[in-house]
Structure formats: C-alpha cells, structure tokens
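[1] Give me a model of this one.
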Amino acid sequence: MTLPLVVGVDGSEAGLWATDWAADEAALHGLPLRIVYACLWERYEGPVIMQSEEVPPEHALAQDIVDRAAERARQRNPNVKITVDIVPDDAEAALLREARRATAVVTGCRGRGPIRGALLGSVSRALATHASSPVVVVRGTPHNRQGANDRIVVGVGDAATSTAAIRFAFREAEARRCALDAVRAWRRPAHKPLAHPLLAGNPAHRYEEQASVLLDDALRAPEHDHPDVVVDRVTAEGPAHHVLITHSTRADLLVLGAPRRHGPVALPLGRVPHAALQHADCPVAVVPQRAAAS
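    The predicted structure follows:
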C-alpha cells in the first residue's frame, strides 16, 4: 500500500504555498495527495444534517478551503490522485495522527492567525518534534520554494540524529536529478588542552580534517546506494544552525534530522532544526531518527 503525502491547509496564503509544494512532490514521487483541514466546530456541533437546507457557515468555510486547495493542486499537477478531508480536531492532534500513515506531512510556515488554523508556530513545531513521518515546512523565497536552484542541502550531524535525514536527502536529489550539498559544521573548542610542542600545528586544520572524515563516513553507504547523485562535501567552521541557514539561501530544500525516542518521554527538537524552521530561506524537511528509550 502506497502511503499518501499529506498537506495541512487552513485557507492562508502559506497553506496554498504548502499545497503547491506538496502537489509537485506527489507528482515527482508518484504519490497520492491527501489534503486535510482540521477544525473543532464539528466535534462540538456535530456533522451537518443533510436534510437541512441551511449549511452552517463554519462547514461552508471548511469545504471552501479544501475545495480551493484541491483545485489548485489539480491545476498544478492533473495526474496526481487527490483526496480531501475535514477533520473534527485541532490541527496539531489531527496532523500528528495523519503522520502515522503518511509518507510525509507538509505544512505552511504560518497560519491565518493565533487561534484558527495556525499551522506554524506551535503546530509545525509539534509536528517537527513528535511526528513519526518526515515533516516539510514550506517557507523561504518564491525562487527557492519553486525548486529553481537544482540543489538540496542536508545537514550531517551525529549518526544518532542524521542517518535517516541523509537517506531522505539522497532520495530527493535522485528524484529531482539535482546536486546535493552535504554540510558538516565544525567548531574549535573554547578550552583545549595544551598540545605537546612537537605536535603543534594548525588546530583549525585538524578540526576541519576531522569533520571531513566524519562526513565521508556518513556518506559512504548512501553514495553507494545512489551512485547517480552528485554530492558536494562542505565543511564549514561555525555554529551548525548559522552554517545551514546560510546554505539555505541557494537551496530548494534543507533536510535535517531530529531524534525520536521510543517511549512516553519525547526528546526536544534541538537548536538546529528549530532555528531552520524559523529562519531558513527554503522549505525545511525534518526527518525523524529513532533513538532507544533510556
């Protein structure tokens, strides 16, 4: 069974950006597209009574939102199979539930307001932190959202957080037939032990060399599995979130890993994906990496 690509919409312009991106992604990978609008009114007021001639304004609004999103997606990619659903729940709970049976969940970078349909802020942060599927937050410049750079950037951190993200990035680059920048940030420690005089040298060079070795180790298996993907290795000094946000200015997608823990206690999202979701100049994919419960 092919799991759908799910996009959360709320009637905002950002939600329509997410719909455009999701329609293109579904066409690229041959996936069905599921358009979801979450609203609480039906939970408390019940479904529309079909015998009634009057349609509640809340239902009319919800139906208009999903219909407009579906029509926009059809016009963009007529061959994509599209379904729509109006879910009687808050956006966070509804989309986290959708993530359990989705290839990925796509949202816009902000909603219509602080209460109704706010798909970024608390909702997108919750998805990036807790969702069991990859989450893509569509943000950035129009040029970058439309995939005009032919380049994806993946942040390469520790194996515990980035293995799944690297695999995701390679699959995306292969499907798009674009270049992949694999970026590893490094920093000199604030306090380092004194080296033996005979071993003294350029400490920056040693840290950069270590970053290159870690980068090679992380890329060896996916490069073997995706030999047609052109990979540019990048090692850069500085905080990882600054380095990756800088590289997002010329990317169509920034891919990052985020830890997941088996068990009731969630791991925090982390500084790098949190900063990218707020400041990147392109769409951001946060890919879950499972970790054992402690």
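
[2] Going by C-alpha atoms from here, please, whenever you check contacts or count neighbours.
    Fine.

[3] Strands of the stretch 151-294 of the chain, residue ranges please.
    151-155, 179-186, 231-237, 253-261, 284-291 (DSSP state E, counting those that start in this stretch).

[4] who wins for proximity to Glu92 among those strands?
    strand 284-291 (16.1 Å; C-alpha to C-alpha).

[5] To Asp85, which of the strands of the stretch 151-294 of the chain lies closest?
    strand 284-291 (23.5 Å).

[6] who does that closest one touch, helix- and strand-wise?
    Using 3 or more C-alpha pairs under 8 Å, 6 or more residues apart in numbering; DSSP states H and E, the elements in contact with strand 284-291 are strand 135-138, helix 159-176, strand 253-261, helix 271-279.

[7] if you set the cut-off to 10 Å instead, what comes out?
    The contact analysis (3 or more C-alpha pairs under 10 Å, 6 or more residues apart in numbering; DSSP states H and E) places strand 284-291 against strand 104-108, helix 122-130, strand 135-138, strand 151-155, helix 159-176, strand 253-261, helix 271-279.

[8] OK, contacts around the spatially closest residue to Val183 that is not a sequence neighbour?
    The shortest distance from Val183 to any residue other than its chain neighbours is 4.7 Å, reached at Val234 (C-alpha to C-alpha, 6 or more residues apart in numbering). Residues near Val234 by C-alpha atoms under 10 Å, 6 or more residues apart in numbering: 153, 155-156, 181-185, 211-212, 215, 247.

[9] To compare against the first, here's the next sequence to fold:
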Amino acid sequence: MIIVGVDGSRAGLEAAGWAATEAALRRTPLTVAHAVPRWVCEALSHRYADVARWMRDEANSVLVAARDRALRERPAIVVETTLLPGDPRTALIKAAEQAELLVVGGHGIGGVRGLLVGSVAHGVAAHARTNVVVVGERPATPRGEIVAGTDGSPHGLRALDFAFTEAELREVRLRVVQAWAWPRPGGFVPADPENEQHTLQQLQDLLAERQERHPNVDVVPEVVHGHPIEVLKEAAEGADLLVVGSRGHGQLAGMLLGSISQALLHHSPCPLAVVRA
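    The predicted model follows:
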C-alpha cells in the first residue's frame, strides 16, 4: 500500500498524481489521506457540531478531488480515501507505519513556490519510519532518468537498492552520483585525477552486485568534484526522481534526517525520495 497525504493544495494534487503512477507500477493500492483536528471527528452533539460537520464536508471534498486526480492519472488502480484525526504530521506517520511508501506535496496551503518546504513534508521526511517521497517540482518533460546520491554509508546503500528498483519499474536509466570533495578551511581540496579515479572504481565495485540483480537497468556511475548538495541538485535537473538516504557519514546518532537530505528537501528540482535504513 502507498499513502499520499493531501491538503487541498495544488501540491497535494500533484502528489496524488505522482503516487497514482507509483501505485500502478508497484501494483499496489493507493490510500489518499487528509488530516483534520481530532475534535472534528468526534460526536455530532458537542458545542461546535455545525462547524465540525462543515469541516468534515470540506475534508471529504479534498479527498474526492485528490482521488479523482489519482484516477485520471492511472484509472486502473484501486484508490481508497481516509480521514485522519489529529496533527497531519503525526497522523500521516502513524498511518504509514505499514505502508511501502508515504508521499506528500512539497508545499501546502499558503506555501510560497521556491521557498521553504512545507512543515508537513519536512515533518514526515524527518520522522517517518517508512520511505518518503516529497513531490515538489515535477519536470514538464522528464528525461527518463533516476538520480541516486551515495556516499558509501549503510543509509546510502539502502537508497541505492530503492533507486535500482525504481529504475527497473519505470524502465529508465539510473545515474548514481558520488560527490568527491574534502572540505578544508576556505574551500575544498582541489581535484586530483588519481583520487577521482580511485573513487570511481570504488563506486563501480559498489554497484556491481546490484547490477547483477537488476541486469535490465542501464547504470551510469558518476564521480563529481564539488559540494554534495550542489552536485545532486545539478544532476537531478529534469530527472524523474532524486533518491537519497536519510543519513550519511558524519551525522549525529538519533537524527533521522541528515544535512544533505534536509537541504535537498528545500532545493530538489524534481520529486525527492528519502530512504530509511
């Protein structure tokens, strides 16, 4: 099952459309979810019963619009709708505990295009225990490629597994990018061809086993000298999906969302998958 959280915004509808395609590829049902304050779901006899009834009607309209968008994208999938009580971040995280994937829009009601990612998207990406896809920008004409960032950490390896599976499902090329840079005061260590070649060989060795398991996936390993955030942003321009791990090297224990994935939540030029360990 895939769950997509919607809120009545355009971003939510875009997320529903993206999730519908993913559900069709995985041959799994799609649940469209919308959260409302808990008191709205309580008995109709309380003091604000009329307000609660009106809010439920509005919430159902949001669900119907998102369901219709999903079915326009992929008419053959099974779509269910559900109303979740409570804070949308907490409610979606709990609802998605057994899901294959949790999908949300990058900006919610009142979000400003090009600025910070919505609080719900950031909250679920940081704390959900399942894999999360944040659908912000969607290229008008995707180039038929998935980009995965890796740093050799266990979290990065899980992201690679996810990326290979996605590339195989979508029948597109997979570009695996490793940013090659060592920081020092005032900037990064200059590029060294010998070190770059060594890093590329390590990356190819890392990919060899996964290529055997996914022989139909066209894989392009790439080592780029530069800051990981800038490197991945540039590599993902026009891509179908950018895939990163939830934490990489150098992150503090207990922090689910590493600095790279957190920055890309705000700046990814295409849908972003944050893969859990």
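
[10] quick one on the thing from earlier: residue in structure 2 paired with the residue nearest to Val183 of structure 1?
    The alignment partner of Val234 of structure 1 in structure 2, by TM-score structural alignment, is Glu222.

[11] and its match, how far is that from Asp151 of structure 2?
    In this view, Glu222 of structure 2 and Asp151 of structure 2 are 12 Å apart by C-alpha to C-alpha, to the nearest Å.

[12] Would you mind finding the match for Pro193 of structure 2 in structure 1?
    Using TM-score structural alignment, Pro193 of structure 2 lines up with His205 in structure 1.

[13] Pull the contacting residues for the aligned residue in structure 1 for Gly105 of structure 2.
    In structure 1, Gly105 of structure 2 lines up with Gly108, judged by TM-score structural alignment. By C-alpha under 10 Å, 6+ apart, Gly108 of structure 1 lies in contact with 7-10, 12-19, 21, 118-120, 124, 136-139, 283.

[14] Inside helices: which ones of the residues you listed?
    Residues of the contacts of Gly108 of structure 1 located in helices (DSSP state H): 13-19, 21, 124.

[15] Once you drop chain neighbours, what's closest to the residue mapped onto His279 of structure 1 from structure 2?
    For His279 of structure 1, the aligned residue in structure 2 is His267 (criterion: TM-score structural alignment). The shortest distance from His267 of structure 2 to any non-neighbouring residue, by C-alpha to C-alpha, 6+ apart, is to Lys233 (7.2 Å).

[16] who touches the helix ranked longest in structure 1?
    In structure 1, taking DSSP H as the definition, the longest helix is helix 203-225. Contacts of helix 203-225 of structure 1 with the rest of the structure, by C-alpha under 10 Å, 6+ apart, involve 156-159, 162-163, 166-171, 182-189, 192, 195, 229-231, 233-237.

[17] could you redo the last one with a cut-off of 8 Å?
    With contacts defined as C-alpha atoms under 8 Å, 6 or more residues apart in numbering, helix 203-225 of structure 1 is touched by 156, 159, 163, 166-167, 170, 182-188, 229, 233, 235-237.

[18] how many degrees apart are that helix and strand 231-237 in direction?
    Compare the direction of helix 203-225 of structure 1 with that of strand 231-237 by axes from the mean of the first three to the mean of the last three C-alpha atoms, to 10 degrees and you get 160 degrees.

[19] residue contacts, the equivalent of Glu171 of structure 2 over in structure 1?
    Using TM-score structural alignment, the partner of Glu171 of structure 2 in structure 1 is Arg177. Neighbour list for Arg177 of structure 1: 150, 229 [criterion: C-alpha under 8 Å, 6+ apart].

[20] which of the contacts of Gly108 of structure 1 line up with contacts in structure 2?
    Retained in structure 2 (both residues aligned by TM-score structural alignment, their matches' C-alpha atoms under 10 Å) from those: 7-10, 12-19, 21, 120, 124, 136-139, 283.

[21] now these: which count as buried?
    Neighbour-count burial (16 or more other C-alpha atoms under 10 Å) applied to these gives 7-10, 12, 14-19, 21, 120, 124, 136-139, 283.

[22] returning to what we had before: of all the ones in helices among the contacts of Gly108 of structure 1, which comes closest to Val272 of structure 1?
    Taking those together and measuring to Val272 of structure 1 by C-alpha to C-alpha, the closest member is Ser124, at 14.9 Å.

[23] Pretty sure the closest one sits against Thr107.
    Yes: between Ser124 of structure 1 and Thr107 there is a contact at 7.1 Å, judged by C-alpha atoms under 8 Å.

[24] Name the helix or strand for Glu54 of structure 1, please.
    For Glu54 of structure 1, there is no helix or strand it lies in under DSSP states H and E.

[25] With Ala65 of structure 2 instead?
    Using DSSP H and E, Ala65 of structure 2 falls within helix 49-73.

[26] Contacts for that helix next, please.
    6-8, 12-13, 16-21, 32-34, 36, 39-41, 43-44, 77, 79-83.

[27] Give me the buried entries from these.
    6-8, 12-13, 16-21, 32-34, 36, 40-41, 77, 79, 81-83.

[28] I'd like the distance between Ser261 of structure 2 and Val6 of structure 2.
    22 Å.

[29] ditto for Leu265 of structure 2
    Where Val6 of structure 2 is concerned, Leu265 of structure 2 sits at a distance of 18 Å (C-alpha to C-alpha).

[30] try Val177 of structure 2
    31 Å.

[31] Equivalent analysis for Glu237 of structure 2, please.
    Taking C-alpha to C-alpha, one finds Glu237 of structure 2 at 25 Å from Val6 of structure 2.

[32] and if you look at Ala179 of structure 2?
    On the measure of C-alpha to C-alpha, Ala179 of structure 2 and Val6 of structure 2 end up 34 Å apart.
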